[in-house]
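S.K.: Sequence plus the predicted model coming up.
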Amino acid sequence: MPRLCATRPSSTPMSGLFTSYTAQQSLDNSHIGVRGNTVADRAAAEAHSLPSPIDMTTDLTDSLTNLQTTCNRHWDNELTDALQYTSLGRIRHDTRHHWWTHSPSRALDTAVTILRIGHTRLNAHLHKLGMTADPHCPWCPTYPDTPEHLLLQCPRHHSHRTALLQSLYPLLLRRPTLADLLGGSPDPGLAFKILKHTRTFLQKSGQLHRI
């Protein structure tokens, strides 16, 4: 605390004035040069010059939106790259939602899904897993037993394939690809109709047990 210096009162009329002046002068002099007091005074002066405090309540809405956008972008990039090396990549190319339709037959739905992801019991896939020595079609010794061959090429199922192609003509699909037959169309309505005919082909061809 500042040190007050006591002085002897004077009997003159001005003694009160001199006494007050002496005490104030002693107080001011003792305050000067003390580093802590100087710093405190400067801080107080700066505080008075600052604007009033602003409500800085954090709004998490924008933060969560930005986080979700970043995660979705990362997932898009990762999946797009990964799909290039999978059978599903022939049907799906990004993370956009693909509509699906269900049939009364669970076996048919399962067969279509298996053909989409490529993990079938056809010889070409079993051969990759070392589960069979021959990767070829049972009726075509020089052609791999793949989903493409089963649905689009194998002469064993020519009559059923002809019926399939004829059912696709009204849909303006003259040369369907494997992706088309397995619901790869970006138009959900068209994809549903094509899948219905694909299931009919699988059922009539009698090949569900091999898928």
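M.R.: In hand now; what should we look at?
S.K.: CA only for contacts and neighbour counts going forward, please
M.R.: Noted.
S.K.: my guess is residue 95 contacts residue 81, does it?
M.R.: No: using C-alpha atoms under 8 Å, residue 95 is not in contact with residue 81; the gap is 11.2 Å.
S.K.: ok, longest helix in this protein?
M.R.: Counting residues, the longest helix found in the chain (DSSP state H) is helix 60-83.
S.K.: Could you give me the buried positions within that helix?
M.R.: 76, 80, 83 (16 or more other C-alpha atoms under 10 Å).
S.K.: Against that first model, consider the following:
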Amino acid sequence: MDTDPTTTACAVYSPTLNFENAWTLTAGTSVFSAELIAIAQALKHIYNLDDHPLEVMIFSDSSSAIKTIMSATQTNNEAVSDARETIASLKSSGTATSIVWIPSHTWIEGNEKADRLAATECTKQNGNKIANNLSAEEIISLTKANWRDDLLSTLRQCQKKCIQVRTRLGVIKWHQHNNRKISTCLHRLRAGHHYLNSFRYRIDQESDPSCRHGFEATENSQHLLLTCPKHENHRTRLRLFLSGNHLPFEEDTILGLNLAIDPRTQFKIRNLLANFLVQSGVINSI
């Protein structure tokens, strides 16, 4: 079995029968189903031989697929039913069937060969397709994935950087903080909805957008975090950390919006920013 973001494939390899084949599966097929389908295809090939052997052993690196086939549990996955029915048909024709688990990625030649066949199949535009029906779980999973993609695409039309940088839904962990007040402050800064004078001016054109400490600059998040002389001493540790890690001292980096930075560094930047907000008293202005 092999998979890439858009294609799932499975393969069968038998040096004894001089047989190998690979198939491209229906979009949305899970890894679990791909393993089941590979076993079912191997069983079908054996059943269709002119001379049925007295005994056959099929090797798979999916213990979950083997356990599911060999159990009596009801399932809506058609590959399980196919495998069970073929095993019963082989038994009635005099062939004893065993499905044996083997570890994956341990250089077992037959297993490595099957993996290579499946990987190659994934790269083909017009592969050897099996129009397998998706299970209920796979349909639900595919529907959710499509919904997430559509929602993310819609969200990206927003002009806010904190939305545009997202590559997936869910929580970005370094955007949170255990302290609720700090977490709220960080979210306000990223979203651009805060109590700084620049935002007050957007609501009331008669208000003063300039720095409340008397400096000649618009009081926005960039001024507050990067340049306001009032807080220069408090941002020293943050500035030194970014410089020491060869990172730019800029708003996106400080607010965790540069997703190219590794998570461990992101958390350190967030903690230094939290310290700056609290020690400077800026947190009470946002």
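M.R.: Cool, got the structure. Values in this document were obtained by computation on a predicted structure and should not be read as measured data.
S.K.: TM-score for this pair?
M.R.: With the length set by TM-score structural alignment, normalised by the length of structure 1, the two chains reach a TM-score of 0.61; 150 aligned residues with a C-alpha RMSD of 2.6 Å.
S.K.: Map residue 198 of structure 2 onto structure 1.
M.R.: In structure 1, residue 198 of structure 2 lines up with residue 124, judged by TM-score structural alignment.
S.K.: tell me the contacts of its match?
M.R.: 134-136, 144-146 (C-alpha atoms under 8 Å, 6 or more residues apart in numbering).
S.K.: neighbour-wise, which of those leads?
M.R.: When neighbours are taken as other C-alpha atoms under 10 Å, the top entry among the contacts of residue 124 of structure 1 is residue 145 (24 neighbours).
S.K.: Let me see the contact set for the aligned partner of that residue in structure 2.
M.R.: For residue 145 of structure 1, the aligned position in structure 2 is occupied by residue 219, per TM-score structural alignment. Listed by C-alpha under 8 Å, 6+ apart, the contact set of residue 219 of structure 2 reads 196-198, 209-212.
S.K.: Those: which two are farthest apart?
M.R.: 198 and 212 (10.5 Å; C-alpha to C-alpha).
S.K.: Okay, and the residue in structure 1 that residue 265 of structure 2 lines up against sits in which element?
M.R.: Alignment note: residue 265 of structure 2 maps to residue 190 in structure 1; criterion TM-score structural alignment. Under the criterion of DSSP states H and E, residue 190 of structure 1 resides in helix 188-205.
S.K.: sorry, back to before: mutual contacts of residue 95 and residue 81 of structure 1, please.
M.R.: Common neighbours of residue 95 of structure 1 and residue 81 (C-alpha under 8 Å, 6+ apart) do not exist.
S.K.: coming back round to it: surely the match of residue 198 of structure 2 is within a helix?
M.R.: Yes: Residue 124 of structure 1: assigned to a helix according to DSSP: H, G, I helix; E, B strand; the rest coil.
S.K.: gap between it and residue 148 of structure 1?
M.R.: In this view, residue 124 of structure 1 and residue 148 of structure 1 are 11 Å apart by C-alpha to C-alpha, to the nearest Å.
S.K.: what does residue 165 of structure 1 give?
M.R.: For residue 165 of structure 1, the distance to residue 148 of structure 1 (C-alpha to C-alpha) stands at 15 Å.
S.K.: Which one of the two is surrounded by more residues?
M.R.: residue 165 (18 against 15).
S.K.: What's the match for the more buried one in structure 2?
M.R.: Residue 165 of structure 1 maps onto residue 239 in structure 2, by TM-score structural alignment.
S.K.: sec struct for its match, please.
M.R.: Recorded secondary structure, residue 239 of structure 2: helix (three-state DSSP).
S.K.: tell me the contacts of it?
M.R.: residue 249.
S.K.: now the helices: where do they sit in structure 2?
M.R.: Using DSSP H, helices in structure 2 cover 31-47, 63-70, 78-92, 109-122, 136-155, 161-164, 180-191, 197-203, 221-222, 236-244, 251-254, 263-280.
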